[in-house]
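J.: how would this look folded up:
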Amino acid sequence: MRILVIQHSSKEHAGGFRPLFERDGHQIVTCTAPQEIGDVDLSNVDGLWVLGGPMQVWEADELPWLAKEIEVIREAVVERKLPYFGICLGHQLLAHVLGGTVGVAAQSEVGLLHANKIGAPPMLDAVPGRFPCFQWHSAEVSQLPAGATILAETDYCAVQAMAWGRSVSSVQFHAELDVATLSDWYEIEGCEEALRQEIGDAADHVFDDLAASEPALSRMRACLYQHWLTGFTA
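T.: Next comes the predicted model:
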């Protein structure tokens, strides 16, 4: 398949999912917003991924390129019925497009934390009921879109994962993050300092913690990815 990945920095890429795409021979086309969002053409892609970024959904009025990205997602999901997967901002933008509400979170979540499955969702079938995941968000989906289902939650964020039909799904947590991806994030000016400001001394061992959790994180990524692929036969 030919899959379009919208990212908001060259360093904030699909991370640990990239080897899975490569293994299965999918052609990945990247669009870095805002520079390239105006050039998106959905007529020659089979699926869409939208990744995270520091901007907020409600800033679309001030950021015309973000408004354009929202319309790209709307066209992909609502009009073209393309399989879609969103991460962090991509999760929130999806909820917004589908009629949900996104707002400031009552409690930010940052660092390697844990989420809890709700029921036995196929999207997280091989994942234990409580699983590790890396978080970095200060906004959240506060009202679920009509027709969507919540698949995971944390104590502070009720919509950590959701599905809308069989081919559209998203997660609030950074499922793509592994040690190599965080290293790339650290090349973004101010990233390391911002993380340290959020989690304090825990930043000293965040790489070690990620490495120790990689077997569980890898299983979670593989499960999310394999379930998303079923959208092509939905």
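
J.: only C-alpha atoms for contact and neighbour calcs from this point on.
T.: Fine.

J.: in this protein, which spans are strands?
T.: Ranges of strands in the chain, per DSSP state E, are 2-7, 27-32, 47-50, 84-87, 101-117, 130-143, 148-153, 161-164, 168-171.

J.: Summarise which helices and strands the third one is packed against.
T.: Yep, that's strand 47-50 we're talking about. Here strand 47-50 touches strand 2-7, strand 84-87, helix 89-97, going by 3 or more Cα pairs under 8 Å, 6 or more residues apart in numbering; DSSP states H and E.

J.: Export these as a markdown table, with columns for distance to Gln160.
T.: Output for those, formatted as a markdown table (distance: least, Cα to Cα, whole Å):
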| stretch | distance to Gln160 |
| --- | --- |
| strand 2-7 | 20 |
| strand 84-87 | 10 |
| helix 89-97 | 9 |
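
J.: any chance of those in a markdown table, plus mean neighbour count and distance to Asp201?
T.: Formatted as a markdown table, the helices and strands packed on strand 47-50 follow (neighbours: other Cα atoms under 10 Å; distance: least, Cα to Cα, whole Å):
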| stretch | mean neighbour count | distance to Asp201 |
| --- | --- | --- |
| strand 2-7 | 21 | 29 |
| strand 84-87 | 26 | 26 |
| helix 89-97 | 26 | 26 |
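
J.: Another for comparison:
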Amino acid sequence: MTLRIHALLHVDFEDLGFIKQWANNHGHTISYTRFYSQASLPEQDTFDWLIVMGGPMNIHDEQEFPWLADEKQFIQQSIDNSKNVIGICLGAQLIAHCLGATVKPSGVKEIGWLPIELTEEGKSHPLLQKLPKQAFTVFHWHGDGFDCPKGATAIATSDAWANQGFIYQTPMHKELGSFVIGWQCHFEVTQESMVKMVEHGRDEIQNELNNYHESVQSPAEIIECGNQYIGDNNAWLAVMLDKISSI
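T.: The predicted structure is shown next:
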């Protein structure tokens, strides 16, 4: 089955990364709303999956980014229409907000390759069976965090912030076999997309290194660790996407 995927992009240096490779490999189509250059949103009946990407803004920054209000409404409509909705970093925070959860500064910055661990519910969830049962390393870039939405399953945690991911389903999602998923981390980064993020975020990294030396890595360390971890992260993401698309 060919899927019609629509992606919401907030900045030009955070793109779909490996998700685009996966979609192309399976013959799926991708359309985009690029809020940094145009904010037109499609009709709900023109796509099957919604993917909400990351960005440096806060979900409450509607005065500076007026399109956030329309985006939240669009995400809510997509959830109400029982679509597969996948959020990454800011995208996960926006979804959590739409589901009524609190999104706020976590009190710590996580930037770099750092460990998370699946919760017991995450370890047993059908979508996550191929992910490691022990702590594993993923790419982070966030200072805000979300509470687990009411009715959702908390699937991952870290030492810095308890809620690193969730899966949510309405009764209609369950009937259709679709999911709403939020991850704080970036399974999707490729070497190219990670370097692009680092280049655009060097000033932030330098500013935060002294404040959060245990959870913020230098640009050189991030890029070096990427060589070690990107392959596994992309493989785990592929398994999740394959499982979702097969249900």
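
J.: Please work out the TM-score for the two chains.
T.: Laid over one another, the chains give 0.89 as their TM-score (TM-score structural alignment, normalised by the length of structure 1), with 227 aligned residues with a Cα RMSD of 1.8 Å.

J.: longest helix in structure 2, by residue count?
T.: Using DSSP state H, we find that the single longest helix of structure 2 is helix 219-246.

J.: mind checking how far the residue sitting nearest the centre point of structure 2 is from Leu94 of structure 2?
T.: For structure 2, the residue nearest the mean C-alpha position is Ile88 (0.9 Å; Cα atoms, centre = their mean). As judged by Cα to Cα, to the nearest Å, Ile88 of structure 2 and Leu94 of structure 2 stand 9 Å apart.

J.: who touches both of these two?
T.: By Cα atoms under 8 Å, 6 or more residues apart in numbering, Ile88 of structure 2 and Leu94 have no common neighbours.

J.: if I pick the aligned partner of Met55 of structure 1 in structure 2, what's in contact with it?
T.: Taking TM-score structural alignment, the alignment pairs Met55 of structure 1 with Met57 from structure 2. Neighbour list for Met57 of structure 2: Leu90 [criterion: Cα under 8 Å, 6+ apart].

J.: Count the residues that sit near the aligned partner of Ser218 of structure 1 in structure 2.
T.: Aligned by TM-score structural alignment, Ser218 of structure 1 pairs with Asn234 of structure 2. Per other Cα atoms under 10 Å, the neighbour tally for Asn234 of structure 2 reads 21.

J.: again with Leu48 of structure 1
T.: Leu48 of structure 1: 23 neighbours (other Cα under 10 Å).

J.: same check, this time on Ser40 of structure 2
T.: Neighbours of Ser40 of structure 2 (other Cα under 10 Å): 13.

J.: Could you do Ile19 of structure 2 as well?
T.: Using other Cα under 10 Å, Ile19 of structure 2 has 20 other residues around it.

J.: Phe187 is in contact with that one, correct?
T.: No - using Cα atoms under 8 Å, Ile19 of structure 2 makes no contact with Phe187, being 9.2 Å away.

J.: Among the helices and strands packed on strand 47-50 of structure 1, which comes closest to Ser183 of structure 1?
T.: Ranking these by proximity to Ser183 of structure 1 (Cα to Cα) places strand 2-7 first, at 16.7 Å.

J.: Quickly note the distance from the residue sitting furthest away from the middle of structure 1 to Ala105 of structure 1.
T.: The centre of structure 1 is farthest from one residue, Asp201, which by Cα atoms, centre = their mean lies 25.9 Å away. Asp201 of structure 1 is 23 Å from Ala105 of structure 1, where distance means Cα to Cα.

J.: Likewise for Ser213 of structure 1?
T.: 26 Å.

J.: and Cys133 of structure 1, what does it touch?
T.: Leu112, Leu113, His114, Ala115, Phe173, His174, Ala175, Leu217.

J.: what does it align to in structure 2?
T.: Superposed on structure 2 with TM-score structural alignment, Cys133 of structure 1 falls opposite Val138.

J.: what's the answer for Glu22 of structure 1, then?
T.: For Glu22 of structure 1, the residue aligned by TM-score structural alignment is Asn24.

J.: could the contacts of Cys133 of structure 1 go into a markdown table alongside distance to Cys31 of structure 1?
T.: Shown next, in a markdown table, are the contacts of Cys133 of structure 1 (distance: Cα to Cα, whole Å):
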| residue | distance to Cys31 of structure 1 |
| --- | --- |
| Leu112 | 28 |
| Leu113 | 29 |
| His114 | 30 |
| Ala115 | 30 |
| Phe173 | 21 |
| His174 | 19 |
| Ala175 | 19 |
| Leu217 | 25 |
